[in-house]
Each structure stands twice: as structure tokens, then as C-alpha cells.
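[1] what's the 3D shape of this:
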Amino acid sequence: MNSPVKYPAPQGNPETKAFWDAASEGKLLIKRCQACGEAHYFPRTLCPFCFSDQTVWEESKGEGEIYSFSLMRKSATGPYAIGYVTLKEGPSVLTNFVDCDFAALKIGQKVKVVFKPSDGGAPLPFFTVV
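    Take a look at the predicted model:
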């Protein structure tokens, strides 16, 4: 009998608290730099493009498309797929794909964020096929 996957709880810090609080409400946050206008993920105070500290939280629609992926067929926990999703807002997110047929994944395929419970912490964002 298969038991549900247990995801480890994220280890937050003051810089990412708003991100994990929003995840608890089913919202995916990204940061946008007010100096250069670029959006980025994983949210952090300094913009990775211009190094400004003029960044603000922005709610992502959680929609995007698969940029790249890799299917792991053999693992101690069973098959899984990881890859990059390019969000509609621009940033790319490294993620696991869940609740879908891994063999049917395709580059360019539309996906959306889903949150899965962690083991005693905030839920974690993953992506599934639309």
C-alpha cells in the first residue's frame, strides 16, 4: 500500500515569511524590482538583475508553461518529474510536476501552480498540467 508523499517543511526566514504566509493561503508570490521592472523568483530582497533593494511583493497568477523537464523513472520513492516553468509574469521556477501523466509532459505545455501540504509547515508550490 502506497502512503502519501511526505514533503519536508520549508525552513523560512524573515526575508521569506510573506512568501510562506501567502502559500498558506494558496497564493504564489514573486518579487518585482521597482528600479528595473524585472520580476524574479525565488523572492529575495535584492534584485538579481540590477542589485537594487527596491523590490515589492506581487501575486503571480501561478500560470505558465514548461520550459524544460526531466523524468526520473527509478528512485526510492517512485517516478517523479522536475523541470523549469516560465511563469506568465516572466520568471522561471524550478519545480516538481505532480498530479499528471509524466510520460505525456511536453515542452511548451501549459501548467498551473498547486500547493501540497508539507510535514508540519507551509504548503509547497508545485505545478501540474492545465
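[2] CA atoms for contacts and neighbours, from now on please.
    Fine.
[3] List of residues touching the strand ranked longest in the chain?
    When secondary structure is assigned using DSSP state E, the longest strand within the chain turns out to be strand 63-72. Where contact means C-alpha atoms under 8 Å, 6 or more residues apart in numbering, the residues beyond strand 63-72 that reach it are 79-88, 102, 106-113.
[4] Could you also give me the structure for this second sequence? I'd like to compare it with the first:
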Amino acid sequence: MESRRLPLLDIENHAFWTGGSVGELAICRCQQCGHFVHPPSAACPVCASVDVEAETVSGRASVVSFSVNHQAWVAGQAVPFVLAMVELDEQAGLWVMSNIVGCEPSKVFIGQRVRVCFEAHDDVWLPMFIPEDVA
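    Take a look at the predicted model:
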């Protein structure tokens, strides 16, 4: 398995980075106005409420933008790899930056339907996305 720089877990991002242990993508959501908040935050950017809790989302998304990277940024990183911005189905503008895996980089396209999968590293489960048409 390739080397990765892992996030430091804190109270705000813990659910996002560990939900993969039970196969769930957890995104913060304001309990007052219902707005999803990502990256994780202690306050809602829409209504300023601090009543924000992680909720499980479908993990289904569309590719909004992507880059095919041909340079390894950490030792042991396989290239080429796809770094993408995906928009989760739950809310317009609810974007997650991640990797597209499970297909050749040349097969990724804007608008492509993807679903979450996870890569485990100790106590961190990195959300990745795989094309929906991949078994």
C-alpha cells in the first residue's frame, strides 16, 4: 500500500475520517437549517448555528472537476492518479476533494457518476470515489 499523509483527527472531522470503518460517509449538517457543511466545521456558514452534527450521506456523487497527476508527491505514491472534486447528491455545492479509483485515469470525465469507497490507514478511513459502473 502506498504511503499517504494522513489527517489529524479532531472533534470536528472525526466522523468524516472514521466513518469508513462502518462503510459510511459522514458529513456535518446544521441541525437548525439543514445545510450540509464540508469541510467539517463547528458552525453553519448559512445560519451561524453551532448545532452541527455528522450525518451519514448516500456516498453518491458526480465529478465536477479533476486533474490527472503524473508526479508522486509522497514516497511510494503510484502514478498516474486522479485528484477530483465531486459533488455529493445531497446538496448542490456540497463538494468533496478526493481520488477517483478503480478505473484508468483516461476514463474519468466531468459529470461521471461515482460512489464512495474507503481506504483504511490505521484509524483513518480515506473516502475515495469509484465510477458507479465498476462492479
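[5] TM-score for the pair, please.
    Counting by TM-score structural alignment, normalised by the length of structure 1, the TM-score of this superposition works out to 0.85. Behind it: 126 aligned residues with a C-alpha RMSD of 1.8 Å.
[6] Give me the mean distance between the longest strand of structure 1 and structure 2.
    Compared with structure 2 after the fit, strand 63-72 of structure 1 shows a mean deviation of 0.6 Å (mean C-alpha distance after the TM-score superposition for structure 1).
[7] next SSE after that strand?
    Of the helices and strands lying after strand 63-72 of structure 1 in sequence (DSSP states H and E), the nearest is strand 80-87.
[8] What span of structure 2 is the helix or strand following that next one aligned with?
    Stepping forward along the backbone from strand 80-87 of structure 1, the first helix or strand reached (DSSP H and E) is strand 92-97. Equivalent residues of strand 92-97 of structure 1 are located at 95-100 in structure 2, counting by TM-score structural alignment.
[9] In structure 1, what residue corresponds to V116 of structure 2?
    V116 of structure 2 maps onto V113 in structure 1 when the alignment is built from TM-score structural alignment.
[10] on that earlier part again, what's the average distance of the match of strand 92-97 of structure 1 to structure 1?
    Superposed on structure 1, stretch 95-100 of structure 2 shows a mean distance of 0.9 Å to its aligned residues (mean C-alpha distance after the TM-score superposition for structure 1).
[11] before we move on, back to that, which part of structure 2 lines up with the longest strand of structure 1?
    Residues 60-69 of structure 2 are where strand 63-72 of structure 1 lands, counting by TM-score structural alignment.
[12] which residue ranges form the strands in structure 1?
    7-8, 28-33, 39-40, 55-60, 63-72, 80-87, 92-97, 110-116, 118-119, 124-129.
[13] ok, how many other residues are close to the corresponding residue of structure 2 for S24 of structure 1?
    The equivalent of S24 of structure 1 in structure 2 is S21 (alignment by TM-score structural alignment). Residue crowding around S21 of structure 2 was assessed by other C-alpha atoms under 10 Å; the count is 15.
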